[in-house]
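Student: generate coordinates for the sequence data below:
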Amino acid sequence: MTWAPDQTRATNMPGMPAMAQAYARWVNAQGGIDGHELRVLTCNEQNTPAGAAGCARRAVHEGAVAVVGSYSQNGRAFMAPLEAAGIPYIGGYGITEDEFTSPLSYPVNGGVASLVAGHGMQLAESCRKVSLVRPDTLAGDQLTKLLDSGLKRASKRGAVDIPAVEDATEYTAQAARAKERAGSDGGCVAAVLGERTQTFFDSFRRLPGSSGGAQAADEGSGGGEDANGSKGSKAARGVRISSVLGSVGQPLIDRTGGARSPFEGAYVTGWYPEADDKSWAPMRKVIQEQAFADNRVDPTDAGVQTTWIAYTVFRQVVESLHTDKITAARLSEALDRGARVDTGGLTPPLRWMYEDLLGASDFPRIVNRQVTFQVVRKGRLVAQKPGFVDVGATVGAAG
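Tutor: Model prediction:
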């Protein structure tokens, strides 16, 4: 089963179940997985605890052998039914604490924790002061600590913490405070509000003197160029905007004007290589063949990408079993005994044995400690620096 919220007032991820269905059509057209037909069930999680629990109970009732590549903010609601039935949760989006604590969860990325801790490291290279606008929730409270852990690794002061209502229709007051506290001389305003991040930056760009992101010298790319590749200087630096993948991504940049988007010049921390990286070619080929007319399946969307990686894990583990009957117990046993997965460069090789786990108190199940530093240039998310950045020590210090 693959689940995600759709048509709700908060974050929606319709591309994840759609990608799962496209993957099933593709793999079954090739003869299945090690001779097994792949049948994918999908469920609208509805962004509610009741919806998440309902999807999990349906997975149990219908005999799903795994929940793969899914999104939910309601970890406690869905994880208990899965644990009771012994169903592994493979490659969740990484939004809840339960995904990094449950022994039946096998995450493929470092979750929001690694993004925000890494974002602190990214901003520390180029920002004198940082304002963080984040949800006024228990989960949002932890974001400040994570961002600060990244900033402080570079001996920078902690961010100004600005909590905001998660589903507000405008954020003028928070935007004004964030801009003022960041300062106009090399300051950065980071917003991590999920789908409401666009709403926040709409409010931000309406403030007097705010025009978006491409004002600062892009020191992190090495060489004093701004986000558009033009030479800049510290004296000319203004307020820079930033966020993490999932709150800002290529689909949002495209919807808001591409190169004319208010996100032009913004710093973004991601889990995976930039969307134009050649490592994504197999996924793009599957989308082209099986979901070309389905506008829910955007290859630049982090949810779609996570689902692709999660099904890559599922497929390789099933193939390693060489058995006529696939069960949830056999899958989790194979994962616990050291099944190793190669994702073709989209992540480091993945394995979930004890020695592979990060072991941070709040995030013990993290095995992928890598993030990527990106920046919006000419309307495209591109690498700010090549390769991956290891944030394990930073997350560990915060957790």
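Student: going by C-alpha atoms from here, please, whenever you check contacts or count neighbours.
Tutor: Will do.
Student: grab the nearest non-local neighbour of residue 305.
Tutor: residue 299 (6.6 Å; CA to CA, 6 or more residues apart in numbering).
Student: and the one you found, how many neighbours?
Tutor: Neighbours of residue 299 under the rule other CA atoms under 10 Å: 22.
Student: now do the contacts for it.
Tutor: 275, 283, 284, 287, 305 (CA atoms under 8 Å, 6 or more residues apart in numbering).
Student: what's the neighbour count on the last one?
Tutor: I take that to be residue 305. 25.
Student: is residue 131 part of a helix or strand, or is it coil?
Tutor: strand (DSSP: H, G, I helix; E, B strand; the rest coil).
Student: of the contacts of residue 299, which is the most crowded?
Tutor: So for the contacts of residue 299 (other CA under 10 Å), the most neighbours sit at residue 305, 25 neighbours.
Student: looking at this, that residue is in a strand?
Tutor: No. Residue 305: not assigned to a strand; according to three-state DSSP it is helix.
Student: any idea how far residue 316 is from it?
Tutor: From residue 305 across to residue 316, the span is 17 Å (CA to CA, to the nearest Å).
Student: tell me how far the residue of the chain positioned farthest from its centre lies from residue 330.
Tutor: Farthest-out residue of the chain from its mean C-alpha position, per CA atoms, centre = their mean: residue 324, at 34.9 Å. Look at residue 324 and residue 330: by CA to CA, they are 11 Å apart.
Student: how far does the longest strand belonging to the chain sit from the chain's center?
Tutor: Counting residues, the longest strand found in the chain (DSSP state E) is strand 370-377. Counting by CA atoms, centre = their mean, to the nearest Å, strand 370-377 is centred 12 Å from the centre of its parent chain.
Student: another for comparison:
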Amino acid sequence: MTARRRAHKVTALAAVTAAFASLLSGCSLLPGTAEAGDDPITVMTWAPDKTKATNMPGMPAMAEAYARWVNAEGGINGRRLEVLTCNDHNDTVKAARCASRAVKEDAVAVVGSYSQHGRSFMSPLEGARIPYIGGYGLADEEFTSPLSYPVNGGLPALVAGNGRQLAAGECGRVSLVRPDTTAGDQLPPLLNSGLRDGGAAGAAPVSDIRAPEDATSYRTAAQQALEGAAGGSAVGSGGAGGGACITAVLGGRTDTFFDSFRRIQGNDPQIRTASVLGSVRQSLVDRTGGADSPLDGTYATGWYPGADDPRWNPMKKVVREHAFKDNRIDTADPGVQTTWIAYTVLRTALESLDDGAAVTTESLRKTLDEGRPIPTGGLTPDLRWHYEDLLAAHDFPRIVNTQVTYQRVRQGRVVSVRKGFVDVEESLEAGREDSVTDN
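Tutor: Predicted structure coming up:
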């Protein structure tokens, strides 16, 4: 932990500590209190599916495959892992229903899940004191609730890292196309912070282009993005400080945006494009032409090593042997990867309990809060959520992993362009300070 993080953590985490104390003062009869024995260990994974916005069916499918693998290996401390799944439909009411079902079914954790409706799902979980392990990182509550244990830096880390990656690519003027949502509102300051920290001190502030999440065409947003990147000069000149770049962070609708963008922009190589993994993935490149894809050359920032990295081989083996050719699972999908890592954390935490110890929400939380760092096979830094590990940023205190990776689309493949991780801790802290100042 850096000196800066130690110096700031008391102020940044005061509210979280108070909230945690209030959660611990509830009733004594807890949900999720399965005693040691032959009863299964019940957890839940949720994600949206069959909606007009982002769909992540691979995450529950990965959770089910993981459970089949673990159970074939003898379970967790001899007990069967039972995974419940739920579709939140990208809807606040249904997200809350998923959380309520987790409470009703005595789940000891919600693991490896995706939902942007943090206010809806976190309140029921906090009331039942159920830990939320490895959310995708969209909702603010994932980074503030004392019951949340994120395994990555979420969308904030991706966007801050994307700014640093664009700065390395000498982008002087950048347009950001992002969802017109509360979660989207936090992204422009983070991208600006990443650009500055990446050395683009002379770059103009990003042009913030708001766009609907479920549009069937983004022609208007594409035109605005081109004008913002041009900065009043000829398209492609980029104005002062470097080239013109457009980054789109629209989840499952990013391909729709780039289709609209391509129709307006044509094949001008001077306009560089960028996104974050999850919005640009290998399956999208394949669908749009592979080696001839208009996405060739696109910068992409991710949380984890590239999909071809051998550190993913254990996950791929489980998918081959236990997913039964489930075509919902794309091992290059960062949602699927997040679910794998989250279940790795769950299993390691539960296996660290003393022999005969009851598996409860409380014993699981105590292990995560006070136990040893949890290795993930090099896919992330060893993860630990001790008080001193939390981030010195008021809006993101629960982030313990501030590292990202740089990737790029080259000859039809999403490949790593830098060995190792890039730490964006300072960009995250500065980006939130900028956001508070701007507001």
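Student: got a TM-score for the two of them?
Tutor: The TM-score (TM-score structural alignment, normalised by the length of the first structure) is 0.92; 374 aligned residues with a CA RMSD of 1.1 Å.
Student: circling back to that earlier point, just the contacts of residue 299 of the first structure: which are in helices?
Tutor: 283, 284, 287, 305 (DSSP state H).
Student: which of the helices or strands spans the aligned partner of residue 333 of the first structure in the second structure?
Tutor: By TM-score structural alignment, residue 333 of the first structure lines up with residue 366 in the second structure. Using DSSP states H and E, the element containing residue 366 of the second structure is helix 361-370.
Student: could you give me the residues in the second structure that stretch 84-99 of the first structure aligns onto?
Tutor: Per the alignment by TM-score structural alignment, stretch 84-99 of the first structure matches residues 127-142 in the second structure.
Student: and the helix holding residue 366 of the second structure, how far from the first structure on average?
Tutor: On superposition with the first structure, the mean distance recorded for helix 361-370 of the second structure (mean CA distance after the TM-score superposition for the first structure) is 0.8 Å.
Student: tell me which strands and helices that helix is in contact with?
Tutor: helix 334-351 (3 or more CA pairs under 8 Å, 6 or more residues apart in numbering; DSSP states H and E).
Student: what does the helix it packs on correspond to over in the first structure?
Tutor: In the comparison with the first structure, helix 334-351 of the second structure aligns to the range 302-319 (TM-score structural alignment).
Student: need the strands for the first structure, in chain order.
Tutor: Under DSSP E, the first structure gives strands at 2-4, 42-44, 67-68, 89-90, 105-106, 130-135, 160-164, 188-191, 240-244, 267-270, 370-377, 380-383, 389-390.
Student: so can I have CSV of the ones you listed showing mean neighbour count and distance to residue 291 of the first structure?
Tutor: CSV is the format used below for the strands of the first structure (neighbours: other CA atoms under 10 Å; distance: least, CA to CA, whole Å):
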stretch, mean neighbour count, distance to residue 291 of the first structure
strand 2-4, 29, 16
strand 42-44, 21, 16
strand 67-68, 30, 19
strand 89-90, 27, 23
strand 105-106, 26, 27
strand 130-135, 26, 34
strand 160-164, 18, 37
strand 188-191, 29, 32
strand 240-244, 28, 27
strand 267-270, 30, 24
strand 370-377, 26, 27
strand 380-383, 24, 23
strand 389-390, 15, 32
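Student: any idea which of those strands gets closest to residue 153 of the first structure?
Tutor: Closest to residue 153 of the first structure of the strands of the first structure is strand 389-390 (CA to CA; 12.7 Å).
Student: in the second structure, what residues pair with the closest one?
Tutor: Going by TM-score structural alignment, strand 389-390 of the first structure sits over residues 422-423 in the second structure.
Student: still on that earlier bit, pick out the most distant pair among the contacts of residue 299 of the first structure.
Tutor: Among those, 275 and 287 lie farthest apart (CA to CA), at 13.8 Å.
Student: for residue 73 of the first structure, the count of nearby residues, please.
Tutor: For residue 73 of the first structure, using other CA under 10 Å, the count is 22.
Student: aligned partner of it in the second structure?
Tutor: Under the alignment (TM-score structural alignment), residue 73 of the first structure pairs with residue 116 of the second structure.
Student: how close does that match get to residue 53 of the second structure?
Tutor: As for residue 116 of the second structure, its distance to residue 53 of the second structure is 11 Å (criterion: CA to CA).
Student: who touches both of those two?
Tutor: Shared contacts of residue 116 of the second structure and residue 53, defined by CA under 8 Å, 6+ apart, are found at residue 90.
Student: give me the stretch of the first structure that stretch 67-87 of the second structure matches.
Tutor: Stretch 67-87 of the second structure maps onto residues 24-44 of the first structure, going by TM-score structural alignment.
Student: from the chain's centroid, how far away is that stretch?
Tutor: Centroid displacement of stretch 24-44 of the first structure relative to its chain, using CA atoms, centre = their mean, is 25 Å.
Student: that'll do, ta.
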